[in-house]
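Engineer: Okay, predicted coordinates and the sequence, questions at the end:
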Amino acid sequence: MQPIHPADISSREAVAVAVPHPWRRYVALGDSFTEGIGDPSPDSIGGNRGWADRVAEELGCGCSSFSYANLAVRGRLLQQVVDQQVGPALALKPDLVSISAGGNDLLRPGADPDRMAARLDAAVQDLGSGGATVVLFTGPDVRDTVLVGMRLKMAVLNENLRVIAARHDTVIADMWALRQLSDPGMWAEDRLHFSPLGHHTVAMMVLDTLAVNHTLEPMHAKPLPPKTWRMARTEDAVWAREYLVPWVLRRLHNRSAGDGITPKRPEATTIFGPCMPPGAGI
């Protein structure tokens, strides 16, 4: 690890550097949530930043030997994540892995959270077989969102995930307990993905769960102005036309938003965080 003089960075950044974490290679698996959809950034690989990039930036803070790969692809179902991403992830020999999958399955009729959990159980066992720390995500409480219809199945899946975590000594990143996500400002315009603030909040939770000192600060969403009934109905109509109808049409034609999309970071490479040492990776 290349040293940084604490006088050159903020006090919080100094703490993050002074107390290093044990990981040197992080690989993220999943769907649009982990790809970073809802958090557009022209300067990020793939055009989206997201919580996983934000976590990796902090983990790479001051550590030129840290590397990060992101294999997530939007629209992927749980079995596709398992079949297409677990093998490549293991080939990268990570010591830290995160996996979040199943949200797209729960949106479909007939989704069985118990069967989904059984598939995840085997994947988690494989991912941790080499000694890597595995981070497993619960789904958020969608009670106050357009996804409220899948809330019960989400809760059942989450309980299964806690059992899996206990069985395999896996870290749980508990989005269900992250009450801040009930704020409308945490969600993107499509109401299906998190906004930049939502991704930032999830990144903070992950780092705190891993007991990693970091430089992220809580960001309180500015309260939305009161809406009239007419304003709310107009916004609902626009949302249905631009997001809901295209989603339904893709399902009817058995298409996915991820068709033709490849992982944005298929190889584990250096990621430059907010306090990387000057000249690192050159």
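Structural biologist: Now that the structure is in, tell me what you want to look at.
Engineer: Every contact and neighbour count from this point should use C-alpha atoms.
Structural biologist: Noted.
Engineer: can you pull the contacts of the residue sitting nearest the centre point of the chain?
Structural biologist: For the chain, Thr34 is the residue whose C-alpha lies nearest the centre (C-alpha atoms, centre = their mean; 3.6 Å). Taking C-alpha atoms under 8 Å, 6 or more residues apart in numbering, we find Thr34 in contact with 28, 50-52, 70, 72-73, 100.
Engineer: Quick check: it vs Ile99, distance?
Structural biologist: Distance, Thr34 to Ile99, using C-alpha to C-alpha, to the nearest Å: 8 Å.
Engineer: In strands, which of the contacts of Thr34 fall?
Structural biologist: The strands, defined by DSSP state E, take in 28, 70, 100 from the contacts of Thr34.
Engineer: Below is an additional structure, to be compared with the one above:
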Amino acid sequence: MLTAETSDPFCLGDGEAERLLRGHPWHRFAVLGDSVAEGLTEPVDGYHPLAFPDRLRVELARHRPGLAHRNLGRRNLRAAEVLATQLGPALAFRPDLALVVCGANDAMRPGYEARADAVDATLTALVRPLQDAGATVVTVSLFVMPRYPRMPDWLGPAFSRRMALLGRRTTALAEALGTVHVDLATHPAIATGDVLTGADGLHGNGRSHAIAAAELIRRLSREIQGA
């Protein structure tokens, strides 16, 4: 039992994930994206050690022991690089569930505002073919901290503003595309500040991944129930 996690009001309790995903229809799970998709995280005592994409895989496999899985995520990739290198292999894998997490490496750089439409178009070009091939596509707007004091100066003081813009645009795009979407950008856990980030001051730690996994599993449960 993960004591800190099961007592965390934003996480799932013992056995809750298994109950929420019971009867899920998915057999082939693909993950596309950047470092978040790849599973970059930092352990926190009392919380599950896996990043949320891998945590979701584990929980799905409880009900589908033969679940096929492929994680194509690679750190440092912008959305266009994810499209160029991962969509083809993902389609060849024939997933019926696909998690797409990217755009942060575009938004973190100055000038994102002028490129935002192009990033949206790239995300659309990732999502639509997966949907057309029959996959349920899951998208995520990542946690946005009010400030990132440990980030290098070249990122600029408007880093939080750009990340918040990405979150809003990803949520709007998800609605337009009809993805199964989880909006973490304004999650109440953000008020706990650095409790969510690892040593690099940017990527989420074990607690943030546990919260993200909880929100994904809750959202997929509603999808299973037809809500």
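Structural biologist: Everything's here; your move. Small disclaimer: the values here were computed from a predicted structure and weren't measured.
Engineer: Quick TM-score on the pair, please.
Structural biologist: Once superposed, the chains reach a TM-score of 0.77 (TM-score structural alignment, normalised by the length of structure 2), with 197 aligned residues with a C-alpha RMSD of 2.5 Å.
Engineer: hang on, the earlier thing: quick one: which of the ones in strands among the contacts of Thr34 of structure 1 is nearest Val212 of structure 1?
Structural biologist: Ala28 (17.1 Å; C-alpha to C-alpha).
Engineer: ok, that closest one to Phe66 of structure 1 distance?
Structural biologist: Distance from Ala28 of structure 1 to Phe66 of structure 1, by C-alpha to C-alpha: 14 Å.
Engineer: which residues in structure 2 form strands?
Structural biologist: 28-33, 68-71, 97-101, 136-141, 180-183.
Engineer: Check the mean deviation of the first one from structure 1.
Structural biologist: Aligned to structure 1 and superposed, strand 28-33 of structure 2 gives a mean residue distance of 0.8 Å (mean C-alpha distance after the TM-score superposition for structure 1).
Engineer: same thing with the third one?
Structural biologist: Following the fit onto structure 1, the mean deviation recorded for strand 97-101 of structure 2 is 0.7 Å by mean C-alpha distance after the TM-score superposition for structure 1.
Engineer: if we can go back for a sec, using TSV, lay out the strands of structure 2 together with mean neighbour count and distance to Leu123 of structure 2.
Structural biologist: Converted to TSV, the strands of structure 2 look like this (neighbours: other C-alpha atoms under 10 Å; distance: least, C-alpha to C-alpha, whole Å):
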stretch	mean neighbour count	distance to Leu123 of structure 2
strand 28-33	25	10
strand 68-71	18	17
strand 97-101	24	9
strand 136-141	23	10
strand 180-183	20	13
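Engineer: could I get those strands as JSON lines with distance to Thr3 of structure 2?
Structural biologist: Output for these, formatted as JSON lines (distance: least, C-alpha to C-alpha, whole Å):
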{"stretch": "strand 28-33", "distance to Thr3 of structure 2": "29"}
{"stretch": "strand 68-71", "distance to Thr3 of structure 2": "29"}
{"stretch": "strand 97-101", "distance to Thr3 of structure 2": "28"}
{"stretch": "strand 136-141", "distance to Thr3 of structure 2": "27"}
{"stretch": "strand 180-183", "distance to Thr3 of structure 2": "25"}
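Engineer: Tell me which of these sits nearest to Gln86 of structure 2.
Structural biologist: strand 28-33 (6.5 Å).
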